[in-house]
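Visitor: Could you work out the structure for the sequence below:
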Amino acid sequence: MNQETAIRNISLLLSPTPRGARLARLLSVEQLRSWGLPLDPAEQIVAELAANAATHGRVPGRDFRMTLYFVGGTLRIEVTDTRGDRLPHPARPAPDATTGRGLLLVAALADRWGVIPGPHPRKTVWAEVGVLT
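Guide: Okay, the predicted model is just below:
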């Protein structure tokens, strides 16, 4: 089976903490390496979406899910959290702000991205990138 016809996926539950967000990035890097896929820009997209889930989507006692799909030359990254009432929206932060640029980075790095609401109380933020292997 070649890369164009390969269908690969992994889905992990992670704690909605900075440690869980770091683990999402580290595990995704290892998975992409094992699939023979490039790390750039997927590593940064996973880092931003996982950090958002741990920061803005956090509900104590409820994990977030990170899923990677590789189908037909496209890598889809999904991060699902349990704060469906807080939909993400990119905004331009003040020039001296130290946070608030994550979704702007995702929008710049991904070919497409968006949000899927539900089922209650969840939401999934996703991003897709074309992958040359």
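
Visitor: hey, let's count contacts and neighbours off CA atoms from now on
Guide: Fine.

Visitor: Show me what counts as buried in stretch 111-124.
Guide: Of all the residues in stretch 111-124, those buried under the rule 16 or more other Cα atoms under 10 Å are 113, 115, 117, 122, 123, 124.

Visitor: Which residue ranges of the protein form helices?
Guide: Secondary structure of the chain (DSSP state H): helices at 18-35, 42-55, 102-109.

Visitor: quick one: residue 48 from residue 106, how far?
Guide: 7 Å (Cα to Cα, to the nearest Å).

Visitor: Same drill for those two, tell me which one is more crowded.
Guide: residue 106 (25 against 20; other Cα atoms under 10 Å).

Visitor: Please give me every residue in contact with the more buried one.
Guide: 44, 45, 48, 49, 113, 127 (Cα atoms under 8 Å, 6 or more residues apart in numbering).

Visitor: Out of those, flag the one nearest to residue 74.
Guide: Using Cα to Cα, residue 127 comes nearest to residue 74 of the contacts of residue 106, at 10.2 Å.

Visitor: Verify the contact between the closest one and residue 116 for me.
Guide: No: counting by Cα atoms under 8 Å, residue 127 sits too far from residue 116 to count as a contact (11.2 Å).

Visitor: nearest spatial neighbour of residue 13, skipping sequence neighbours?
Guide: residue 65 (4.5 Å; Cα to Cα, 6 or more residues apart in numbering).

Visitor: another one to check against the first:
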Amino acid sequence: MNRAITPHVTPQQPPTPTREFSMQFTSTPRGARLGRRLVSHRLDDWGYPCDSAPNETVTLIAAELTANAVRHGHVPGRDFHLRLTATAAATLRLEVADTRSERCPTPAAFEAPPPLDEESGRGLYLVAQLADRWGVTPRVGAPGKDVWAELALNTA
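Guide: Predicted structure coming up:
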């Protein structure tokens, strides 16, 4: 895993997934919890056991991104969408889309940890530390944003 903040540039075209899980969830704490649990179960089904580093890392990233979708991206009556893909190039990609486009995180805000006396604000900093790449892009064909993170797996 890369501990340095990487540029938040969306790849021109994400690699073609070999496996995909996609689902819409209610924009509630229960929906966020269910999304996180289903990510862990799906990764286990794909051969990444629940106690493996890839499963634990992507599940933690899912917890942060789904919680942010509920807390910061919630629009009454609108759900959030989660998509998990695995590629032949040994990359796991998690995308969480919400309908709030005006509340978009800025990459520069997560280059350093938040002050110790702050009660919140560590979620995307953790994502930046755990993921090999992450970023934010506008949703295509709908209002809102898509926050994504990628974890490159060692194939050796």
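
Visitor: looking at the helices of the first structure, which is buried most?
Guide: helix 42-55 (a mean of 23; mean count of other Cα atoms under 10 Å).

Visitor: how about the alignment partner in the second structure of residue 87 of the first structure, what does it touch?
Guide: Structural correspondence for residue 87 of the first structure with respect to the second structure (TM-score structural alignment): residue 104. If you count contacts by Cα under 8 Å, 6+ apart, residue 104 of the second structure has them with 136, 145.

Visitor: Distance check, residue 104 of the second structure against residue 61 of the second structure.
Guide: 17 Å.

Visitor: in the second structure, which spans are strands?
Guide: 17-25, 80-87, 91-98, 133-138, 145-152 (DSSP state E).

Visitor: can you pull the buried residues of the longest one?
Guide: Yep, that's strand 17-25 of the second structure we're talking about. 17, 20, 25.

Visitor: Need the counterpart of the last one in the first structure.
Guide: Alignment of residue 25 of the second structure against the first structure is given by TM-score structural alignment, with residue 14 as its counterpart.

Visitor: Next one: its match from residue 110 of the first structure, what distance?
Guide: Distance from residue 14 of the first structure to residue 110 of the first structure, by Cα to Cα: 23 Å.

Visitor: same thing with residue 122 of the first structure?
Guide: Distance from residue 122 of the first structure to residue 110 of the first structure, by Cα to Cα: 22 Å.

Visitor: And residue 77 of the first structure, by the same measure?
Guide: From residue 77 of the first structure to residue 110 of the first structure the distance is 10 Å (Cα to Cα).

Visitor: hey, what's in contact with both of these two?
Guide: 45, 127, 128.

Visitor: Could you find the closest non-adjacent residue to the second one?
Guide: Setting aside the residues directly before and after it, residue 127 of the first structure is nearest to residue 113 in space (Cα to Cα, 6+ apart), at 4.0 Å.

Visitor: Show me what the one you found aligns to in the second structure.
Guide: By TM-score structural alignment, residue 113 of the first structure lines up with residue 134.

Visitor: Its match and residue 148 touch, don't they?
Guide: Yes: between residue 134 of the second structure and residue 148 there is a contact at 5.4 Å, judged by Cα under 8 Å.

Visitor: anything in contact with each of the two?
Guide: In contact with both residue 134 of the second structure and residue 148: no residue, using Cα under 8 Å, 6+ apart.

Visitor: check contacts around residue 83 of the second structure.
Guide: Per Cα under 8 Å, 6+ apart, neighbours of residue 83 of the second structure: 20, 21, 22, 23, 94, 95, 96.
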